[in-house]
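Chemist: Quick one: sequence and predicted model below, then my questions.
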Amino acid sequence: MCSRNLAISLALIIALVPLSTVALPHHSIVKRSSFFDIECKGQFNKQIFYRLDRICEDCYSLFREPQILSFCKKQCFTTDYFKGCIDALQLTDEIEKFKPLIKVLNGADPNTEGCFGTDYFLACVEALFLEEEKEKFMKWREMLGKKK
């Protein structure tokens, strides 16, 4: 009788242990893949990602509009929808705390200079021998930046 209970207990443990080890890492993998899905190009930091993701989840819970969830996360938390969610959740006093977090995930400052102000863009201008055009590009960049 005792050996039968032991055998049943052992069988249950053997059956349940693989389930728990499969289920836990899967959640992390899903979050990591969504990190890339929303166009984040910086460093994956689970704690930061969960914090910003939670803002979008709370915003969705507030409005119950499925598109808000995807628009809030889009472009690695740099859209106006994310800012709107911060406003709606009355977190505007914390916005300066979020900017460096977004920078870690995004790999660049949110909404500053865009791709045309980066060292990479300027290096491409030089590599393509467009140095004489550089001033014109900078004027265009300034003009485009004012349209935000």
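Modeler: Cool, got the structure.
Chemist: alpha carbons only for contacts and neighbour counts from here, please
Modeler: Fine.
Chemist: Can you list the residue ranges for strands in the chain?
Modeler: Using DSSP state E, no strands are assigned anywhere in the chain.
Chemist: Please work out how many residues are found near residue 64.
Modeler: If you count neighbours by other C-alpha atoms under 10 Å, residue 64 ends up with 12.
Chemist: now do residue 35
Modeler: 24.
Chemist: One more: the one 10 residues further on?
Modeler: The criterion is other C-alpha under 10 Å. On that basis, residue 45 has 13 neighbouring residues.
Chemist: Excluding chain neighbours, what is closest to it?
Modeler: Once flanking residues are discounted, residue 45 sits nearest to residue 105: 7.1 Å by C-alpha to C-alpha, 6 or more residues apart in numbering.
Chemist: this is the comparison structure:
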Amino acid sequence: MSAGFLVAPVHWLVAALLVCSFMVLTQPSVCAARNLHKRSFHELGCRGNFEQSYLARLERVCEECYQLYQNPEAYNLCRDNCFKNEYFLKCAEALLLKDEMDSLKSKVDYLYSR
């Protein structure tokens, strides 16, 4: 018996290991994600209280707005001034989030002001 029959499975194993390693390395850790959100919070001009879940929800609205319009400026306009802008409200309306509007505005106010 030769070892030739093992070469193909070993190649597949190495390839799978490389793919898995790449996936693990590209996923931010929980700590890094929190720091990223904290940095985003300040970069957006938010002056209020930091609440990661609020920031994540508002960012998601802007991401969905970008996906809806496929306009590179949509995401940035939506996030401008810590989400406290007319574009954010229009995005929420376009995404049919009228039932959530009061909650979204409350989150914006919490992040925006002290």
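Modeler: Perfect, I can see it now. It should be emphasised that the depicted structure is a prediction, and the values quoted were computed from it without experimental measurement.
Chemist: Just the TM-score for the two chains, thanks.
Modeler: The TM-score (TM-score structural alignment, normalised by the length of the second structure) is 0.71; 90 aligned residues with a C-alpha RMSD of 1.9 Å.
Chemist: Can you tell me what the residue nearest to residue 45 of the first structure aligns to in the second structure?
Modeler: Mapped onto the second structure by TM-score structural alignment, residue 105 of the first structure lines up with residue 111.
Chemist: dump the residue contacts of the residue nearest to residue 45 of the first structure.
Modeler: Residues near residue 105 of the first structure by C-alpha atoms under 8 Å, 6 or more residues apart in numbering: 40, 41, 42, 43, 44, 45, 48, 49, 76.
Chemist: PyMOL command to pick out the buried ones of those residues?
Modeler: Per 16 or more other C-alpha atoms under 10 Å, the buried members of these correspond to this PyMOL selection:
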select buried, resi 40+41+42+44+48+49+76
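Chemist: Now intersect the contacts of residue 105 of the first structure with the helices, please.
Modeler: Among the contacts of residue 105 of the first structure, the ones falling in helices (DSSP state H) are 48, 49, 76.
Chemist: For the residue nearest to the last one when sequence neighbours are not counted, which residues are in contact?
Modeler: This means residue 76 of the first structure. Spatial nearest neighbour of residue 76 of the first structure, excluding adjacent residues (C-alpha to C-alpha, 6+ apart): residue 40 at 4.9 Å. Taking C-alpha under 8 Å, 6+ apart as the contact definition, residue 40 of the first structure lies against 75, 76, 105, 106, 107.
Chemist: To which residue of the first structure is residue 86 of the second structure aligned?
Modeler: Using TM-score structural alignment as the criterion, residue 86 of the second structure maps onto residue 80 of the first structure.
Chemist: returning to what we had before: and the residue nearest to residue 76 of the first structure, how far is that from residue 31 of the first structure?
Modeler: Distance of residue 40 of the first structure to residue 31 of the first structure, given as C-alpha to C-alpha, to the nearest Å: 12 Å.
Chemist: Alright, that wraps it up for me.
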